[in-house]
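In: Got a predicted model here, sequence first, then my questions.
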Amino acid sequence: MATRVFSDEELEALRSFPAIGKDELIRYFTLTPAE
């Protein structure tokens, strides 16, 4: 017997890309002096 672990909304969120803001992208891809 199969059971559902995630709701339809949770499955959709897991299958899609998260919304990332411009500030987060800049912070993630900006090198630090040590790099």
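Out: Yes, it's here.
In: Could you use CA atoms for every contact and neighbour count after this?
Out: Will do.
In: list the contacts for Asp23?
Out: Neighbouring residues of Asp23 by CA atoms under 8 Å, 6 or more residues apart in numbering: there are none.
In: and the comparison structure, right after this:
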Amino acid sequence: MNQTLAQVPTVIILSGLSGAGKSSALNVLEDLGYF
């Protein structure tokens, strides 16, 4: 199994309290191409 870094999926877990900016962070990640 010889995978390059580009082939390995990236998982980002975004958590936090209400009002901590999760929506803003999610919008930035979406703008960067994460879905």
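Out: Structure's in. What do you need? Quantities reported herein were computed from a predicted structural model and do not represent experimental measurements.
In: tm score of chain vs chain?
Out: TM-score for the superposed chains, counting by TM-score structural alignment, normalised by the length of structure 1: 0.29, backed by 16 aligned residues with a CA RMSD of 2.9 Å.
In: Measure how buried Asp31 of structure 2 is and give me the count.
Out: Using other CA atoms under 10 Å, Asp31 of structure 2 has 10 other residues around it.
In: ditto for Ser24 of structure 2
Out: Using other CA under 10 Å, Ser24 of structure 2 has 10 other residues around it.
In: In terms of helix, strand or coil, where does it fall?
Out: Following DSSP: H, G, I helix; E, B strand; the rest coil, Ser24 of structure 2 is assigned to helix.
In: Now name the helix or strand holding Leu25 of structure 1.
Out: helix 22-29 (DSSP states H and E).
In: Next: Val28 of structure 2.
Out: Going by DSSP H and E, Val28 of structure 2 is in helix 22-31.
In: For that helix, which residues meet the burial criterion?
Out: By 16 or more other CA atoms under 10 Å, helix 22-31 of structure 2 has no buried positions at all.
In: helices and strands around that helix, which ones?
Out: Using 3 or more CA pairs under 8 Å, 6 or more residues apart in numbering; DSSP states H and E as the contact criterion, no helix or strand is in contact with helix 22-31 of structure 2.
In: Any idea how many residues pack against Arg27 of structure 1?
Out: Neighbours around Arg27 of structure 1, by other CA under 10 Å: 10.
In: measure it to Ala13 of structure 1 for me?
Out: Distance, Arg27 of structure 1 to Ala13 of structure 1, by CA to CA, to the nearest Å: 24 Å.
In: before we move on, what about Glu24 of structure 1?
Out: In terms of CA to CA, Glu24 of structure 1 sits 19 Å off from Ala13 of structure 1.
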